[in-house]
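> using only what follows, build the 3D model:
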Amino acid sequence: MQDYHGKAVAITGAANGIGQELARRFAAAGAQLALADIDADHLDALVKELEEGGAQVLSAVFDVRDYPAMEAFARETFAAYGSVDLFFNNAGVISVGTVWEQPLSDWDWLLDVNVKGVVHGIKAFVPGMIAQDLPCHVVNTSSIAGLLTVENSPAYVASKFASLSLTEVLDLQLQGVGSKVTAHVVCPAVVQTDLDNCLRHRDPSTYDADDPYYRTDDYRARMAVVTGSMPHGLPVVDAVETIITELEKGTFYILTHPAYNPAITGRVAGIVGGVRPTLVAR
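Predicted structure coming up:
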C-alpha cells in the first residue's frame, strides 16, 4: 500500500464492513479521513479508535438518500482538508423477494440508497474534485450482482447494474471534459459484512413492517440465502486488500472474487448468443 500522508480520503458506509476496513487501512497509511454512515454508534466507535491511533478524522451521521446532508458532508470535507484525493461511494443495502410480490417500498428504498445515494455522492464531491485539478479518484461500490444476475434479490441486482453502468458513464464524461478525476467500480461477491442486517437502519416511515409478504415462506427462504451466505464470504480484510491494490494500479473494474470471472465471460457469450438465463442451483 502506498503512503497516504497528506492525502484526504472520504468514505460513505464507513461504520461497517468494507467501508470500516478501508478507513482503518487508509488511517494506518497516514491519510486524513472523512467518514459518513447512518449507524451512529458504530461510526462513533470507529472514529474513537482511529483518533486514538493518531488519525485525523471528521465524521457525519446521515442517510445517503438525503442530498443536503451529503452536500454538507462534502463541503465540510473540502473545508477541513482543502482537497479530496479519494472518495469511496460505498453505502449500500439489500432486500429480497419476487418482482411481483416484493413491496414497492422496498424498490424505493433500494434504488434511493444504492443508485440515488451514489448520484448524491457524485454530485456533492465530483465538482470540487474536478476544480482542484489534481489526480484523484471516485470509487463506487457496485457488486458482482452488477455483472451477474441471480433470482433472489431483484431490486438489489437492478440497483447494482445501475450503479456499475453509472460509473462507466461517469468515467467517460470525466474523460470528455479532460478531468484529472478517474472513476472506478468495485464488484465484490459475498464478503463477510453485516449487509444482511441493514434493515435495522431503515427509516420505519419508508415501509410497512407488517406487510404480509414479510411473513411468507418465500421471503423467509430468500432472506435465509442472504444471511446464510455471509459467514462463508471472503474476509473483509482480503476484499479491501484487493480493492486498494487494484485501485493503486488504476484498474477500473475491481473484481474481488476471480472465481466468478468465467461466469462473467459466460454471461457475455450468452448475451451475444441470445441464450435464456439459467437458474442457479442451490
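> can we go C-alpha only for contacts and neighbour counts from here?
Fine.
> in this structure, which spans are helices?
17-28, 40-52, 67-81, 104-111, 117-131, 154-176, 217-229, 236-249, 261-273 (DSSP state H).
> export these to a markdown table and append columns for mean neighbour count and distance to A34.
Listed next are the helices of the chain as a markdown table, based on neighbours: other CA atoms under 10 Å; distance: least, CA to CA, whole Å:
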| stretch | mean neighbour count | distance to A34 |
| --- | --- | --- |
| helix 17-28 | 22 | 9 |
| helix 40-52 | 16 | 10 |
| helix 67-81 | 18 | 6 |
| helix 104-111 | 18 | 24 |
| helix 117-131 | 20 | 12 |
| helix 154-176 | 19 | 22 |
| helix 217-229 | 15 | 30 |
| helix 236-249 | 17 | 17 |
| helix 261-273 | 13 | 33 |
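> among the ones you listed, which is nearest D196?
Nearest to D196, of all the helices of the chain, is helix 217-229, at 5.6 Å by CA to CA.
> structure for this one too, so we can compare:
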Amino acid sequence: METENTAKFRGGVAVITGAGAGIGSGLARQCASIGMTVVVTDVSSDRAEEVADQIRKSGGEADAMTVDVSHFKALDALAEAVYAKYGNRVRLLINNAGIETLGFSWEIPAERWESTLNINIHGIVHGARAFIPRMLASGQECWIANLASVGAFGVMPTQTAYIMSKHAVQSFSECLYLEMKVKQAPIHVSSVVPGMLKTSIFDAGAGAGEPQGAETYRSRMYHMMKDYGMDLDAGCKRIIEGICANKFWVDTQPEMTTGALQGRAKFLTEQRDPEIADEARHLLGLS
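I've put the predicted structure just below:
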C-alpha cells in the first residue's frame, strides 16, 4: 500500500547488497512493492537472479548483478555499472550483505575472521564510499541504509566476530549521518536494527570455515530463530517504512531494541564488568 512517504520512491532505483537471501531478499521484495526498480546484488549470481526473477514475475522491475562486497573494487564497479544504466534514478542504497560467524575468538581461522570483517564492515564502508559521490553529484534526495543489529548494543561470547562488526557498523552510520549534516547534503542515513527475523543466517551450510564445535551454537540459534523469530516480510515492511520516513533508527521489534539500549546504557554508566545475559546462557549450554 502506497503512503505519502513511500510515494517519493516510486520510479526510483534501489540497490541492495546481499539480496539473494534473508533480509536482503525481503527488502528487495518490499522495494519492488512500492514501485522501485530493484538492483538485486549478491555474491551468488544464481541467488541474485532468482530473487530478481521472482520480483519480475510478480509484476515488478528488477535487475540482478553479481557482487562480492568483501572487495572494494567490486563495489566501485557496481556503482559505475548502476549509474551507467540508471543514472539519477538511483535513490536508495541498502548496505545489507553480512555473515554470521560463531566460535571462540582464538579458534576462528584467520581466513574466516578476514571474511567476516571484510563483508560486514568493509562492505558497508566501501558501498557508501562508492555511491555517495554520485548521489551528491545527482543533486537528488537520496537514502542510505546500513544493516546493523540489535547485537550492536550488547555482547555475546562465541558471537564475537559478528557482534564486533555490528558495533562498528552502528558507529559508522552515526558518523555518516553527521557528515551529511555537515555537508548539508540531501542524503538521509538510516541505521537498520533488525531483532530476530526468520532468515537463513544460522543455517548449517552458512558456517563454512568456522571452528569445530561452532555447529552446536549455530544449531541452538537456528532453532531459537525458527521458534521465536519475526516473519521476514513483516519485518522488512517495517524497515522500508522506517527508511521512507527518513528515520535514523529503524528497527523491527522496538521492545527488543529498547531493552538492548537500556541494558547497554546501564552497563556503561555503572562501568560494570561484562556479564552473560540470562537469555544467552541457554544458547551457550550454561544452564
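> any idea what the TM-score comes out to?
Scored against TM-score structural alignment, normalised by the length of structure 1, the superposed chains reach a TM-score of 0.89; 271 aligned residues with a CA RMSD of 1.9 Å.
> quick one on the thing from earlier: export the helices of structure 1 as JSON lines, with columns for distance to V191 of structure 1.
Putting the helices of structure 1 into JSON lines (distance: least, CA to CA, whole Å) gives the following:
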{"stretch": "helix 17-28", "distance to V191 of structure 1": "8"}
{"stretch": "helix 40-52", "distance to V191 of structure 1": "19"}
{"stretch": "helix 67-81", "distance to V191 of structure 1": "26"}
{"stretch": "helix 104-111", "distance to V191 of structure 1": "19"}
{"stretch": "helix 117-131", "distance to V191 of structure 1": "20"}
{"stretch": "helix 154-176", "distance to V191 of structure 1": "15"}
{"stretch": "helix 217-229", "distance to V191 of structure 1": "9"}
{"stretch": "helix 236-249", "distance to V191 of structure 1": "6"}
{"stretch": "helix 261-273", "distance to V191 of structure 1": "16"}
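> looking at those helices, which is nearest to A60 of structure 1?
Here helix 67-81 is closest among the helices of structure 1 (CA to CA), at 6.6 Å.
> report the aligned residue range of structure 2 for that closest one.
Aligning helix 67-81 of structure 1 against structure 2 (TM-score structural alignment) gives residues 72-86.
> how far apart are that stretch and its match in structure 1?
With mean CA distance after the TM-score superposition for structure 1, stretch 72-86 of structure 2 departs from structure 1 by a mean of 1.6 Å once superposed.
> wait, which of the helices of structure 1 is closest to G6 of structure 1?
helix 67-81 (8.9 Å).
> does anything pack onto that closest one? Which helices or strands?
strand 32-37, helix 117-131 (3 or more CA pairs under 8 Å, 6 or more residues apart in numbering; DSSP states H and E).
> now do 10 Å
Judged by 3 or more CA pairs under 10 Å, 6 or more residues apart in numbering; DSSP states H and E, helix 67-81 of structure 1 is in contact with strand 8-12, strand 32-37, strand 57-61, helix 117-131.
> R75 of structure 1 is nearest to which of the ones you listed?
Here helix 117-131 is closest among these (CA to CA), at 8.0 Å.
> give me the mean deviation of the closest one from structure 2.
Per aligned residue, helix 117-131 of structure 1 averages 1.0 Å (mean CA distance after the TM-score superposition for structure 1).
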